[in-house]
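> Test case, fold it:
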Amino acid sequence: MAEVLSTNIADPQPDPGGLKRQSGINKVSAEFITVTVPGPDYGDGSGVAGDHIGDTQHHGGQQKAVYAFARERLDAWSAELGRELPHGVFGENLTTAGIDWTRALLNQRFQVGEVELEVSVPRTPCRTFAKWMGERAWVRRFTESGDCGAYFRVNKEGVIRPGDSITPLDTPEHGFTMGEAFAAWMGDDELAHRMWELNILPPLYQARYDKRFG
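Take a look at the predicted model:
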């Protein structure tokens, strides 16, 4: 059974990339998270009450309201890097078990506790993430892993707690996965063109590919 292992909220600290701002990359376990629908744009905040977003030019808003990453992948990275990786260390609000987010479909809906989440867009590994991890060629290595976790938009607000089940509510017919979207995001032109043709991205992101392929 797929479930939530840990619900996580930012512990703000100076940006590890050296920028003059507080970063929310470090998430710590909380008893629960309250999930709401943020405003539509970057800078409109997290979908998780009490969370913190430092990079308001690229994070936050409806399409990046909640972020999940699988414990299984954290364990694999822990073995590769030779160090412990606690829940929340990749900046995820939900540390999950029993589900492979690379296989989740764009726009697929999931019931998670009281909340309905919908798969939105891939994560782009950035300088802040790389500096936070402190590992050689981290952006390249994370990209080559093929697993970026998943961002979600919020369709139904509510509370999520550790132990809540994660249940798929539908199976979009397009069949385009988060793993494929991540590869497209990070430079696979063939997959990017296919994703654009399917017209399955939120309007802001679809417009970027319209400029590229239209």
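
> C-alpha from now on. contacts and neighbour counts both.
Fine.

> quick one: the helices in the protein?
71-81, 127-133, 138-145, 178-185, 189-198, 203-213 (DSSP state H).

> Tell me which of those helices lies nearest to Leu5.
helix 71-81 (7.9 Å; CA to CA).

> will you turn the helices of the chain into CSV that also has distance to Lys20 and mean neighbour count?
Converted to CSV, the helices of the chain look like this (distance: least, CA to CA, whole Å; neighbours: other CA atoms under 10 Å):
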stretch, distance to Lys20, mean neighbour count
helix 71-81, 29, 15
helix 127-133, 12, 17
helix 138-145, 22, 14
helix 178-185, 28, 23
helix 189-198, 34, 16
helix 203-213, 28, 13
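
> compare with the first, here's sequence two:
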Amino acid sequence: MSIEIVGLYTGEPKQVKFGDEDSVTGIYKAPVDGPLWLSFANLQGNDVANTKHHGGEARTLCVYPAEHYAHWNEHFGIELPPGAFGENLTLRGLTEEQVCIGDTYQVGEAVVQVTQARIPCKTIDLKLDVNGLFQQTALQAKSGYFFRTLQEGHIAKDSDVRLLERDLHGVTADFCMHTVYHDKKNADALRKILAVPALADNWRNMLQNLLEAAENPTSG
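I've put the predicted structure just below:
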């Protein structure tokens, strides 16, 4: 499987105006060739505004598959700019159907591990002025995913990306999104995802709540 870095992006939060509302967001990233240092905490020059839903040790790199750009351009009749989804890496050859939670990859000098599918937010729509895009990325399981850093090192736009180890549980990011958005009462599916040790804590908490609800449905 050939994997290519199409774009590498980094950026700090900034204040912007969406309509009449002021907001601070980290979704605006600038393209760079690198090299950038990827630490256990974050990517060099990169930070988030909302630490509850972004960043942290389980989300040091945000990834978006390059293959989806053409799909959304056709679906919405638009022309998305590079880095449209605020990702750090745009990768070709590694979609949500291909990555499993817990898979480890070498990216340049760094070693990273898939921790969760991305739960998109409305900031995507506000940034791009496209109504409903963020919801469709979730419903169609084309929302991207996150890496944690297992080994620090420099990464660059021309870095090689290769699979080091496939997680034995075989739980894809696509399966995770389908379960949460289309099959959240499926206790077996929820348990299957929860069984993956590498799963990010925020997803683990969310799925445990869904599992409790699935196992103890309210009457009438």
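
> In JSON lines, list the helices of structure 1 along with distance to Lys156 of structure 1.
Output for those, formatted as JSON lines (distance: least, CA to CA, whole Å):
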{"stretch": "helix 71-81", "distance to Lys156 of structure 1": "25"}
{"stretch": "helix 127-133", "distance to Lys156 of structure 1": "29"}
{"stretch": "helix 138-145", "distance to Lys156 of structure 1": "31"}
{"stretch": "helix 178-185", "distance to Lys156 of structure 1": "21"}
{"stretch": "helix 189-198", "distance to Lys156 of structure 1": "26"}
{"stretch": "helix 203-213", "distance to Lys156 of structure 1": "21"}
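
> ok, so what distance separates the counterpart of Leu133 of structure 2 in structure 1 from Ser145 of structure 1?
Counting by TM-score structural alignment, Leu133 of structure 2 lines up with Trp138 in structure 1. The gap separating Trp138 of structure 1 from Ser145 of structure 1 is 11 Å, by CA to CA, to the nearest Å.

> With Gly175 of structure 1 instead?
Distance from Gly175 of structure 1 to Ser145 of structure 1, by CA to CA: 21 Å.

> quick revisit: for Pro162 of structure 1, which of the helices of structure 1 is the nearest?
helix 71-81 (12.8 Å).

> What is the corresponding segment of structure 2 for that closest one?
Under TM-score structural alignment, the match for helix 71-81 of structure 1 is residues 66-76.

> neighbouring contacts of that stretch?
Val6, Ile78, Glu79, Leu80, Thr90, Leu91, Arg92, Gly93, Thr95, Val130, Lys142 (CA atoms under 8 Å, 6 or more residues apart in numbering).

> mind redoing it with 10 Å?
4-7, 77-85, 89-95, 130-133, 136-137, 142-144 (CA atoms under 10 Å, 6 or more residues apart in numbering).

> What lines up with Asp158 of structure 2 in structure 1?
Checking TM-score structural alignment: Asp158 of structure 2 goes with Gly163.

> So that match sits against Ser6, correct?
Yes: counting by CA atoms under 10 Å, Gly163 of structure 1 touches Ser6, with 7.9 Å between them.

> Any figure for the gap between Ala181 of structure 1 and Ser78 of structure 1?
Taking CA to CA, one finds Ala181 of structure 1 at 25 Å from Ser78 of structure 1.

> Just give the number of residues close to the aligned partner of Asp47 of structure 2 in structure 1.
Following TM-score structural alignment, the counterpart assigned to Asp47 of structure 2 within structure 1 is His52. Using other CA atoms under 10 Å, His52 of structure 1 has 22 other residues around it.
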